[in-house]
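Asker: For reference, the sequence and a predicted model appear below.
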Amino acid sequence: MEQNASRKQTFIGVVVKAAMKDTATVKVDRYVKNAKYKKYFVRSKKYLAHDPGNTVKVGDTVTIVATRPISKLKRNPSFLLQIIPAVRSRASSRCSAGAIAATPASATRSSSPSRPPLQGRP
């Protein structure tokens, strides 16, 4: 006889807060379609996930899985299953604090002509 293993509900989200002991706040986004206008938009929800050992950092992408309730606020889904480290884009690495500080002030201004100051105002 074959046993059917029940698959638990899993979500992929981003850690937005990791300041509590053994707990991380994970923001899960989902896309919803508007019935009238046929436009997709993002709905998000925050879950408190159990993180034994405080291994995650803010910005990490994690997979959380539904488990039994662990505490008053840690309900389904509440257990961290997998951690995918945050990936930094090339644009953010190029715009580091040192690179911004090294650019002269004239280079950061826009090339559009400036308007003369308004008259009559103090």
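Answerer: Looks like it arrived, so ask away. Numbering: from 1, shown residues only.
Asker: Please count neighbours and contacts with C-alpha atoms only from this point.
Answerer: Fine.
Asker: which SS state does the closest residue to residue 16 other than its chain neighbours fall under?
Answerer: In space, residue 16 comes closest to residue 58 once its chain neighbours are excluded; the distance is 5.3 Å by CA to CA, 6 or more residues apart in numbering. Classification of residue 58 using DSSP: H, G, I helix; E, B strand; the rest coil returns coil.
Asker: repeat for the one 4 residues further on
Answerer: Classification of residue 62 into helix, strand or coil gives strand, according to three-state DSSP.
Asker: Wait, it touches residue 16, no?
Answerer: No. If you go by CA atoms under 8 Å, residue 62 and residue 16 don't touch, sitting 10.9 Å apart.
Asker: In terms of neighbours, single out the busier of the two.
Answerer: residue 62 (21 against 16; other CA atoms under 10 Å).
Asker: structure B:
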Amino acid sequence: MTENEKVTRNVQGRVVSNKADKTITVLVERRVRHPLYGKYIRRSSKMQAHDEGNECQVGDVVTIEQCRPISKSKAWRLVKVLERAAQ
């Protein structure tokens, strides 16, 4: 890997809010193994992402990537919509 290449972090999640202009809230779930009991449990994070075209609806499954900070709470950008929500 050269110095000019940057590794971007991509995650998939479900849109839970699109009320703000050009902003979506994405719920990202991951499975984590419990340290003592070994059972897999679900952990989730809500991330604010930049949606330039206001194309996402609540319930869409999307891919977002990490980018430079756009605002106080937004440091993610919408890459593509994987699955549209049922109307």
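Answerer: Arrived safely. Because the structure is a prediction, the values reported are computed rather than measured.
Asker: Work out the TM-score between the chains.
Answerer: With the length set by TM-score structural alignment, normalised by the length of the second structure, the two chains reach a TM-score of 0.89; 85 aligned residues with a CA RMSD of 1.6 Å.
Asker: where does the residue nearest to residue 16 of the first structure sit relative to residue 15 of the first structure, distance-wise?
Answerer: In this view, residue 58 of the first structure and residue 15 of the first structure are 5 Å apart by CA to CA, to the nearest Å.
Asker: Residue 27 of the first structure too?
Answerer: From residue 27 of the first structure to residue 15 of the first structure the distance is 6 Å (CA to CA).
Asker: Looking at the two, which one has more neighbours?
Answerer: residue 15 (23 against 19).
Asker: helix or strand for the spatially most central residue of the first structure, which one?
Answerer: Centroid check for the first structure by CA atoms, centre = their mean gives residue 14 as the closest residue, at 3.9 Å. Per DSSP states H and E: residue 14 of the first structure is located in strand 10-17.
Asker: mean shift between that strand and the second structure?
Answerer: Compared with the second structure after the fit, strand 10-17 of the first structure shows a mean deviation of 0.4 Å (mean CA distance after the TM-score superposition for the first structure).
Asker: hey, where'd the helices end up in the first structure?
Answerer: Ranges of helices in the first structure, per DSSP state H, are 90-94, 97-102, 105-108.
Asker: just so I know, which of those lies nearest residue 79 of the first structure?
Answerer: helix 90-94 (30.7 Å; CA to CA).
Asker: Could you give the number of residues near residue 47 of the second structure?
Answerer: Neighbour tally, residue 47 of the second structure, other CA under 10 Å: 17.
Asker: I should have written residue 11 of the first structure there, sorry.
Answerer: For residue 11 of the first structure, the count of nearby residues is 18 (other CA under 10 Å).
Asker: Residue in the second structure paired with it?
Answerer: Mapped onto the second structure by TM-score structural alignment, residue 11 of the first structure lines up with residue 11.
Asker: how much space is there between its match and residue 44 of the second structure?
Answerer: From residue 11 of the second structure to residue 44 of the second structure the distance is 12 Å (CA to CA).
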